[in-house]
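**Student:** got a sequence here, can you build the structure:
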Amino acid sequence: MNKFYVVAACLITLFFTSCQFSENIYFNEDGSGKMEFSFDASEIMQMAGDTMSESTSEKDMDSTFTFKEIFDQKRDSISTLSVEEQEKLKALEPFSVHMLVSEKEKKMNFEIFTNFKSANELQDMFMALNAVSNLKGKEAAKVNDPTNPFSSMMNGGNSNLSYSFNNGIFKRTVKIVDKEVQKQITDSLGNAAMMFTNSKYKLKYHFPKKIKSVSNENALFSADGKTVTIEYGLMEYITDPEIMNLEILLED
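**Tutor:** Below you'll find the model as predicted:
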């Protein structure tokens, strides 16, 4: 089973295909927790038809493994990367991957998850996906590529994403590096914009205490008041990543 090929093929296609994304974070009392980043790539499976299964010899898969396992298959390729790129991949080794592929049902669900000790450890998962896809060489997604709208969301690209959770205040902060580059990316979308019109990016954060306030007025709350869900159009994030800046205040 060539897990690397399946993951890399899925990730590369992801950068040019409409998908539904979910970012889930579960916090414990001490600030530690678990992060899950997932997307439903069933549309990719349906569009690819028999091509993907013929290329990968994978018709069905329900498997959980770590990025470390994937990287162990590509140590020779990784050794040729710059020290900076190797360090990025090293940081991803604790992350686990769950992939569900069903050729019969034309389903492909992909989830990346990890435990963390502090919100400061959380990474921009688009950066993580890009780092893995870079192992495919010339086919990989490129940072700030005008033909690839996701490139603006990658760390080292045209936006930086960071998280913090201190004294009962959680912050998700996105900063655009270059406004002019962002305009170029937006202007170059063309017909691709239609492809992402119906795609959603959902944030769902779970806290150990009730939520007092959220900076986004469209936030939805769970019955116990400890979970907040906010849904954005993916095009909103592509054109203006800072729209997903967020501040959440918990009750004392």
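
**Student:** can we go C-alpha only for contacts and neighbour counts from here?
**Tutor:** Fine.

**Student:** what distance do you get for E85 to K204?
**Tutor:** Between E85 and K204 the distance is 30 Å, computed by C-alpha to C-alpha, to the nearest Å.

**Student:** could you list every helix and strand in contact with the helix or strand hosting V97?
**Tutor:** Here V97, judged by DSSP states H and E, is contained in strand 96-102. Judged by 3 or more C-alpha pairs under 8 Å, 6 or more residues apart in numbering; DSSP states H and E, the packing partners of strand 96-102 are strand 60-66, strand 107-116.

**Student:** the longest one to strand 60-66, inter-axis angle?
**Tutor:** Yep, that's strand 107-116 we're talking about. 10 degrees (axes from the mean of the first three to the mean of the last three C-alpha atoms, to 10 degrees).

**Student:** what's the offset of strand 107-116 from the middle of its chain?
**Tutor:** 9 Å (C-alpha atoms, centre = their mean, to the nearest Å).

**Student:** just the helices in the stretch 51-200 of the chain please.
**Tutor:** For the stretch 51-200 of the chain, applying DSSP state H, counting those that start in this stretch gives helices covering 51-56, 67-72, 75-78, 83-92, 125-133, 179-187, 192-196.

**Student:** report all helices and strands that the last one contacts.
**Tutor:** So the one you mean is helix 192-196. Counting by 3+ C-alpha pairs under 8 Å, 6+ apart, helix 192-196 packs on helix 234-239.

**Student:** before we go on, could you also do this sequence so I can check it against the first one:
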Amino acid sequence: MKEKLILNENGSGSFSYGFDLGGIFKLGFKSSDSTKKNKVIDTVFTFKEVFAKAKDSIAKLPELEREKIKMLENFKVSAKANEAKQQLRFDMEYNFSSIDSLKKVVSPLEVLESMPKIGPGKQLGSLSVPEKENKKTRFSYNYDGKVFEKVILLPEDAKVNKKKKEKEKNPDNDFSKKMDDILKECKYSIEYQFPKKIKTVSLKNAIISKDRKSFILEIPMKDFPDDEEKLGFKVVFEN
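**Tutor:** Predicted structure coming up:
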């Protein structure tokens, strides 16, 4: 899973999420219906196009779901799935004119949850995550030329006590063991590129490029923090 942002001098840029899930085939993943011929997906679409065709279905969803889906409208999506080639990839990109356009951007997990409900996304149901596991996280970005900041906003009901979450885990459950195997193979990557040289990044273990205009951080999913707010950060630029 990769999150990438490119910021230009005038405040415009691009924001993207990439999900490369081809590795799950190595863990024995197969389509739910073995009697059907492997369906190959190779498509590019925008959520705006999907919404226009699915407006009746969207109108029947709860208000919070409609609000979440609306936030996806400006994203362009590329989806590829081919079980024979062990390929399962999903990329979405949003080109923005100003940093204000990124207020309350949806999280990657929320994107996965929404996809099976509408349009071509129904074919990508295997990418979805259970509703109860989704924190419904929002991202907010601030940039004034001197400092860039990413703030992660969690609703109150998402701030679950860590001990309670540990108690709910069942190490003897076959599904839990399978998920642990998958997480060992996965990583979350964050890459941000700026028009100015970076002085400091608040993220621990972030690697700043040689030209000091970008940084990258890779986190094994098994080490993904329980408190997602820890992935918020501040970048201070050189004068």
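
**Student:** can you calculate the TM-score here?
**Tutor:** Overlay of the two chains. TM-score (TM-score structural alignment, normalised by the length of the second structure): 0.77; 219 aligned residues with a C-alpha RMSD of 2.8 Å.

**Student:** tell me the most buried of the helices and strands packed on strand 96-102 of the first structure?
**Tutor:** When those are scored by mean count of other C-alpha atoms under 10 Å, the highest mean neighbour count falls to strand 107-116 (a mean of 19).

**Student:** name the nearest residue to K142 of the first structure, sequence neighbours excluded.
**Tutor:** Spatial nearest neighbour of K142 of the first structure, chain neighbours left out: S151 (6.4 Å); criterion: C-alpha to C-alpha, 6 or more residues apart in numbering.

**Student:** roughly how far does the one you found sit from N160 of the first structure?
**Tutor:** 11 Å.

**Student:** out of these two, which sits in the busier spot?
**Tutor:** A side-by-side neighbour count of S151 of the first structure and N160, using other C-alpha atoms under 10 Å, places S151 first with 24 against 20.

**Student:** the more buried one contacts A140, correct?
**Tutor:** No. Contact criterion C-alpha atoms under 8 Å: S151 of the first structure and A140 do not qualify, at 10.9 Å.

**Student:** wait, F25 of the second structure sits on Q86?
**Tutor:** Yes. Contact criterion C-alpha under 8 Å: F25 of the second structure and Q86 qualify, at 5.9 Å.

**Student:** hang on, the earlier thing: let me have the helices and strands packed on strand 96-102 of the first structure in TSV, extended by distance to N28 of the first structure.
**Tutor:** Shown next, in TSV, are these (distance: least, C-alpha to C-alpha, whole Å):
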stretch	distance to N28 of the first structure
strand 60-66	23
strand 107-116	10
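
**Student:** I25 of the first structure is nearest to which of those strands?
**Tutor:** strand 107-116 (9.6 Å; C-alpha to C-alpha).

**Student:** what is the corresponding segment of the second structure for the closest one?
**Tutor:** Under TM-score structural alignment, strand 107-116 of the first structure corresponds to residues 87-96 of the second structure.

**Student:** compared with the first structure, how much does the matching stretch deviate?
**Tutor:** On superposition with the first structure, the mean distance recorded for stretch 87-96 of the second structure (mean C-alpha distance after the TM-score superposition for the first structure) is 0.9 Å.

**Student:** neighbour-wise, which of E85 and K204 of the first structure wins?
**Tutor:** K204 (18 against 14).

**Student:** give the aligned equivalent of that one in the second structure.
**Tutor:** Checking TM-score structural alignment: K204 of the first structure goes with E191.

**Student:** can you check E43 of the first structure too?
**Tutor:** Aligned partner of E43 of the first structure by TM-score structural alignment: G23.

**Student:** identify the residues contacting that match.
**Tutor:** 86, 185 (C-alpha atoms under 8 Å, 6 or more residues apart in numbering).

**Student:** that one - that's part of a strand, no?
**Tutor:** No. Read with DSSP: H, G, I helix; E, B strand; the rest coil, G23 of the second structure is helix and lies in no strand.

**Student:** residues near the corresponding residue of the second structure for N166 of the first structure, how many?
**Tutor:** Under the alignment (TM-score structural alignment), N166 of the first structure pairs with D144 in the second structure. D144 of the second structure has 9 neighbouring residues, counting by other C-alpha under 10 Å.
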